[in-house]
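Student: sequence and predicted structure below; questions after.
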Amino acid sequence: MRLVASDIDGTILSREGRISERTIRALQGCEAAGVAVVFVTGRPARWLTPLSEQLRHTGTVICSNGALVYDLSSMSVVSSQGIPRHTMLEVRDIVRGLFPETTFAAETAEEFVMETGFAEPRHRHLLGEVRHGKLEDLVTGDEVVKFMAKIEDMSAEDYFRAVAPHVGHLVSVTHSALDLTMLEMAPLGVNKAVTLAEYAHALGVSAEDVVAFGDMPNDVEMLTWAGEGYAMSSGHPRALAATELHAPGIEDDGVAQVLERKLAGLRKVG
């Protein structure tokens, strides 16, 4: 074990927004033992405060399902890959042709913008915090790092299966939201595993020396790429099916349990 790569939400961060003390100790124990730690998330860079405030992490975070790499120590973007604006609009038109009731939102390296109908009734307060309106007017730059499509009254898996075959030649498609049906789209060929592999290579770490943790469909590629990819027992069926290695659920500090065992093994070898 030379590199630990962990998803955030549902893997180390509870729905209440907390990282347990046991998990914090285990992750910090890895770094103290000389094992690098990187977080790999669907979150944008501006939503990383649980890492900086609770974990005191100051290293690299792979954000937006692999499209953006962020340095928490300098609070700056290291690199990013985007969906061209014209591709985003083409995807929008295809999805809307399939499901006219779909609403859309987009992440750039700087901000989150959304169609007015994208906000959930319980999240209407967001309309005062983000730019909203027509997608063509909101996205004025050349590209976005993440494009989202949301619909009501359908499961995320059904939505994914209906949409992905029609846009998979233009973007990478996945989903990870627990309480809403939303597709997350990244630049074609980009996912958590691709960017993690590049990061590991830069450190001189091979896949067999990477221990990864995740719980949702957007973690599948990462879990299958890593030498040891652990799906959380509390996770999505597709994540659980992707690997034979299952960590106890987040409610049982599953990441900490695995890392404690791995660290104990390192101490014995040392």
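Tutor: Cool, the structure landed.

Student: only C-alpha atoms from now on, for both contacts and neighbour counts.
Tutor: Will do.

Student: show me what contacts residue 139?
Tutor: Applying CA atoms under 8 Å, 6 or more residues apart in numbering to residue 139 gives the contacts 85, 106, 113.

Student: save those as TSV, and put in distance to residue 171 and neighbour count too.
Tutor: Supplementary listing: the contacts of residue 139 in TSV, determined by distance: CA to CA, whole Å; neighbours: other CA atoms under 10 Å:
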residue	distance to residue 171	neighbour count
85	12	16
106	13	22
113	19	23
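
Student: so which of these are in strands?
Tutor: Members of the contacts of residue 139 lying in strands (criterion: DSSP state E): 106, 113.

Student: so which of the contacts of residue 139 comes closest to residue 241?
Tutor: Using CA to CA, residue 106 is the member of the contacts of residue 139 that lies nearest residue 241, at 29.7 Å.

Student: the closest one touches residue 118, doesn't it?
Tutor: No - using CA atoms under 8 Å, residue 106 and residue 118 do not qualify as a contacting pair, with a distance of 10.5 Å.

Student: if we can go back for a sec, can you list the contacts of residue 139 in JSON lines and add distance to residue 268?
Tutor: As requested, these are exported to JSON lines (distance: CA to CA, whole Å):
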{"residue": "85", "distance to residue 268": "53"}
{"residue": "106", "distance to residue 268": "48"}
{"residue": "113", "distance to residue 268": "51"}
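
Student: closest one of the contacts of residue 139 to residue 3?
Tutor: residue 106 (31.0 Å).

Student: what residues are up against that closest one?
Tutor: When the contact criterion is CA under 8 Å, 6+ apart, the partners of residue 106 are 112, 113, 114, 139, 144, 145, 146, 147, 148.

Student: how about the helices in the protein?
Tutor: With DSSP state H as the definition, the chain shows helices at residue ranges 21-32, 49, 85-98, 135-138, 156-167, 192-203, 220-225, 237-242, 254-269.

Student: any idea which of those is most buried?
Tutor: With neighbours taken as mean count of other CA atoms under 10 Å, those reach their highest mean count in helix 220-225, at a mean of 23.

Student: one more to weigh against that first structure:
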Amino acid sequence: MSDFTPRLIATDLDGTIVRSDGTVSDRTVAALARVERAGATLVMVTGRPPRWMKDIAAEVGHHGVAICANGAVLYDLHTETVLRTHEIEPRVIEQVVRKLREAVPELRFAVEHPDGFFFEASYNLGRWDARRFGGQAVDDATLFSKSGTKLLALHPAADPDSLAAQAIGAVGDLVTVTHSSGRGLLEMSAQGITKASALAEFCNEQGITSAQVAAFGDMPNDLPMLTWAGTSYGVANAHPDVLATVTHTTASNDDDGVAQILEKYYS
């Protein structure tokens, strides 16, 4: 490894530092602590909504900020408060849903808000009960009634890459479309809002340039961030598009790939 030492580490969570069993290893917790002890900044950059951050923040013992909902929310982990949001306007949500219903009738929709989410009664997460995660089944009038940090569209069987390409063709001029779960679940943010846009905004406020950032990820929703950062790593289990884009690769999430790199940076 070169003499480069990042001023800021930006890491995705699920599939990157979170293992397949949903935990974060002791080794990774210790490696993340090294970042801040060295005087660098650690930012978790995730597709998760803020309400899903409490457990992970406690597990890694991190006090600082997280970028949530693929860039739509800046969240203070210490105070558990939303610092700012970039939301999709209600009229845009309605327009996107109607266009996607025409293009892919099998899709079912949900809208994330900072404090919960609305979903169609037919929105089925399989083994996950949407109500257990703060969800509320609503009609269209309510679904379209207020702005949201993320619009979700679920297909029961579609290939996520093909589905995303179809959605971009239909509504890519209205929202930013991506996916991260390995199944037919589209994640849509306000136009131009990505993990990269939020990270760049935060770094600009801190006087940190992209060349001073090392970023880690595994799925297509990480691609803007990985492209923006001066140094980028894909874990071995990453999506092929990620592995083809990053400047470096490391071991898988289950083999503490991020920790291995952080230990070298901050030895």
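Tutor: Perfect, thanks for sending it. Being a predicted model, the structure only gives us computed values, none of them experimental.

Student: ok, back up a step: as a markdown table, the helices of structure 1 with distance to residue 56 of structure 1 would be great.
Tutor: Compiled in a markdown table, these are given as follows (distance: least, CA to CA, whole Å):
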| stretch | distance to residue 56 of structure 1 |
| --- | --- |
| helix 21-32 | 9 |
| helix 49 | 9 |
| helix 85-98 | 36 |
| helix 135-138 | 34 |
| helix 156-167 | 34 |
| helix 192-203 | 21 |
| helix 220-225 | 24 |
| helix 237-242 | 28 |
| helix 254-269 | 17 |
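
Student: and stretch 9-16 of structure 1, which stretch of structure 2?
Tutor: Per TM-score structural alignment, the counterpart of stretch 9-16 of structure 1 in structure 2 is residues 14-21.

Student: circling back to that earlier point, of the contacts of residue 139 of structure 1, closest to residue 152 of structure 1?
Tutor: Nearest to residue 152 of structure 1 among these is residue 106, at 18.2 Å by CA to CA.

Student: residue in structure 2 matching the closest one?
Tutor: In structure 2, the position corresponding to residue 106 of structure 1 is occupied by residue 111, as judged by TM-score structural alignment.

Student: and residue 164 of structure 1, by the same measure?
Tutor: Match for residue 164 of structure 1 (TM-score structural alignment): residue 168.

Student: what's the closest non-adjacent residue to that match?
Tutor: Beyond its immediate neighbours in the sequence, the residue positioned closest to residue 168 of structure 2 (CA to CA, 6 or more residues apart in numbering) is residue 177, lying 6.2 Å away.

Student: same question for residue 69 of structure 2.
Tutor: Spatially, and ignoring its direct neighbours in sequence, residue 69 of structure 2 is nearest to residue 47 (4.3 Å; CA to CA, 6+ apart).

Student: alignment lookup: the one you found to structure 1.
Tutor: Under the alignment (TM-score structural alignment), residue 47 of structure 2 maps onto residue 42.

Student: show me the contacts for its match.
Tutor: Residue 42 of structure 1 sits next to 63, 64, 65, 66, 176, 218 when contact means CA under 8 Å, 6+ apart.

Student: what residue of structure 2 takes the place of the last one?
Tutor: Aligned by TM-score structural alignment, residue 218 of structure 1 pairs with residue 221 of structure 2.

Student: in contact with its match: list those residues for me.
Tutor: For residue 221 of structure 2, the set of contacting residues under the criterion of CA under 8 Å, 6+ apart consists of 47, 70, 178, 179, 180, 194, 195.

Student: ok, now how distant is the alignment partner in structure 1 of the third one from residue 70 of structure 1?
Tutor: Spelled out, that is residue 178 of structure 2. The equivalent of residue 178 of structure 2 in structure 1 is residue 174 (alignment by TM-score structural alignment). If you measure residue 174 of structure 1 against residue 70 of structure 1 using CA to CA, to the nearest Å, the figure is 21 Å.

Student: burial of the spatially closest residue to residue 18 of structure 2 that is not a sequence neighbour, as a residue count?
Tutor: Closest residue to residue 18 of structure 2 in three dimensions, ignoring its sequence neighbours and counting by CA to CA, 6+ apart: residue 24, at 5.0 Å. Residues contacting residue 24 of structure 2 under the criterion other CA atoms under 10 Å number 21.

Student: does residue 24 of structure 2 really touch residue 57, like I thought?
Tutor: No - with contact taken as CA under 8 Å, residue 24 of structure 2 and residue 57 are classed as non-touching, separated by 10.6 Å.

Student: trace residue 212 of structure 2 over to structure 1, please.
Tutor: The pairwise alignment with structure 1 assigns residue 212 of structure 2 to residue 209, based on TM-score structural alignment.

Student: need the contact list for that match.
Tutor: Applying CA under 8 Å, 6+ apart, the residues near residue 209 of structure 1 are 1, 2, 3, 226, 227, 228.

Student: residues in structure 1 matched by stretch 243-256 of structure 2, start to end?
Tutor: Here stretch 243-256 of structure 2 aligns to structure 1 at residues 240-253, judged by TM-score structural alignment.

Student: and stretch 92-99 of structure 2, by the same measure?
Tutor: Against structure 1, stretch 92-99 of structure 2 falls on residues 87-94 (TM-score structural alignment).

Student: excluding chain neighbours, what is closest to residue 158 of structure 2?
Tutor: Of all residues not flanking residue 158 of structure 2 in the chain, residue 184 sits nearest, at 5.1 Å (CA to CA, 6+ apart).

Student: would you mind measuring from the one you found to residue 238 of structure 2?
Tutor: Going from residue 184 of structure 2 to residue 238 of structure 2 by CA to CA gives 17 Å.

Student: same check, this time on residue 264 of structure 2
Tutor: In this view, residue 264 of structure 2 and residue 238 of structure 2 are 21 Å apart by CA to CA.

Student: got it, and residue 11 of structure 2?
Tutor: When CA to CA is the yardstick, residue 11 of structure 2 and residue 238 of structure 2 sit 13 Å from each other.

Student: what do you get for residue 82 of structure 2?
Tutor: The spacing between residue 82 of structure 2 and residue 238 of structure 2, counted by CA to CA, is 29 Å.

Student: which one of those two has more residues nearby?
Tutor: Higher neighbour count among residue 82 of structure 2 and residue 238: residue 238, with 22 against 18, using other CA under 10 Å.

Student: surely the more buried one touches residue 216?
Tutor: No - contact status for residue 238 of structure 2 versus residue 216: not in contact, 10.2 Å apart, counting by CA under 8 Å.

Student: overlap in contacts, those two.
Tutor: With CA under 8 Å, 6+ apart as the test, residue 238 of structure 2 and residue 216 reach no residue in common.
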